[in-house]
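Enquirer: no sequence for this one, just the structure:
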């Protein structure tokens, strides 16, 4: 992840000399990232069209003249962040300045421009958070991106079928449980002899 506010490249920090040699630190390395691999992930995504098709499963009720980040861009940024290991939405207040993520989202020509900043946590949160009490995104002040859950479920099946040259005649779903160990008196937990402990095993 790159720093949220790039330092002045002319800034120099002088440390104490050691054996007559000067020790200095400067910041003329330019924009640096440790997440360059996301550029290749983005290329694969563009080839398969995953985030683009996934974005079509949402209806955007925002006034488009005020929109800086499309639904597709928000989805791609969020998913790319998760792929990089940044699961928390708060991470995007720093990730929005990351040069590799900007390149992945085709903001290459705006690396130094504030207009090229990616979405921050508050904007992405509007994509994810929609209380059940909000029944109409059109009239809601903040939650105007409406997911079509039926289309989302269908898209997962389509992604799976597209991974085959010829659609399979049948699909076998092998459902397996995952144990969730508990260490107290949580309601609903029980001892499972297979997992050798008290757990939830849905």
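Expert: Happy to help now that I have it. These figures come from a predicted structure and were not determined experimentally.
Enquirer: CA atoms for contacts and neighbours, from now on please.
Expert: OK.
Enquirer: distance check, residue 157 against residue 52.
Expert: 16 Å (CA to CA, to the nearest Å).
Enquirer: tell me which of those two has more neighbours.
Expert: Neighbour totals were compared for residue 157 and residue 52, and residue 52 leads with 16 against 10 (other CA atoms under 10 Å).
Enquirer: residue nearest the middle of the chain, spatially speaking?
Expert: With distances taken as CA atoms, centre = their mean, the residue of the chain nearest its centroid is residue 78 (2.2 Å).
Enquirer: just checking, that one touches residue 125?
Expert: No: contact criterion CA atoms under 8 Å: residue 78 and residue 125 do not qualify, at 9.8 Å.
Enquirer: next up, a second structure to put side by side with the first:
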């Protein structure tokens, strides 16, 4: 029988991943995402650009950790904010985010209210920096643009809609790249 070898993580040398049947968690795969995050500097890039309208005087969770928690929850399949209440003391997620306890659902909800148009633009700049890193790493010489059509049903007398025999409905059929 073949098993995975033990792997020590660069971002936290105390954590060792193995498949020997020891202490189990269904979310330990998140450690690999955190390791990848550290390798490409994803969280550091977000911290560099993230500026929110934050008037809090006292807080337990930084905006950066709240964003990291939300990103890792989504990666693990916990898309709803209510999952944060179940994960508050989860040992895997506490290590991934790097905090003694995770934020609760109300803390995440308040976090979203601190975003404005400028905050979104700053995240777009962070996204562009990450894309630039990828293009630099890949040393891309060519760009392929895939053109395809899509289908969107319409109801009533929508202007510019037409009958699509393939779908048997009235629809828009735009070309997207």
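Expert: Everything's here; your move. Small disclaimer: the values here were computed from a predicted structure and weren't measured.
Enquirer: quick TM-score on the pair, please.
Expert: With the length set by TM-score structural alignment, normalised by the length of structure 2, the two chains reach a TM-score of 0.65; 147 aligned residues with a CA RMSD of 3.2 Å.
Enquirer: sorry, back to before: now which residue in structure 2 aligns to the residue nearest to the centre of structure 1?
Expert: In structure 2, residue 78 of structure 1 lines up with residue 70, judged by TM-score structural alignment.
Enquirer: assign a three-state SS to its match, would you?
Expert: Here residue 70 of structure 2 is recorded as helix under DSSP: H, G, I helix; E, B strand; the rest coil.
Enquirer: residues in contact with it?
Expert: Going by CA atoms under 8 Å, 6 or more residues apart in numbering, residue 70 of structure 2 touches residue 108.
Enquirer: the equivalent of residue 128 of structure 2 over in structure 1: what secondary structure?
Expert: Using TM-score structural alignment, the equivalent of residue 128 of structure 2 in structure 1 is residue 157. The three-state assignment at residue 157 of structure 1 reads helix, by three-state DSSP.
Enquirer: can you tell me how far the match of residue 78 of structure 1 is from residue 23 of structure 2?
Expert: Taking CA to CA, one finds residue 70 of structure 2 at 25 Å from residue 23 of structure 2.
Enquirer: next one: the helix or strand hosting residue 127 of structure 1 to chain centre, how far?
Expert: In the assignment (DSSP states H and E), residue 127 of structure 1 maps to helix 121-128. Distance of helix 121-128 of structure 1 from the chain centroid (CA atoms, centre = their mean, to the nearest Å) equals 11 Å.
Enquirer: in that helix, what counts as buried?
Expert: 121, 124, 125, 127, 128 (16 or more other CA atoms under 10 Å).
Enquirer: which ones are touching the closest residue to the fourth one other than its chain neighbours?
Expert: With CA to CA, 6 or more residues apart in numbering as the criterion, residue 127 of structure 1 has its nearest non-adjacent residue at 6.1 Å, and that residue is residue 145. Taking CA under 8 Å, 6+ apart as the criterion, residue 145 of structure 1 is in contact with 58, 59, 60, 61, 62, 71, 126, 127, 137.
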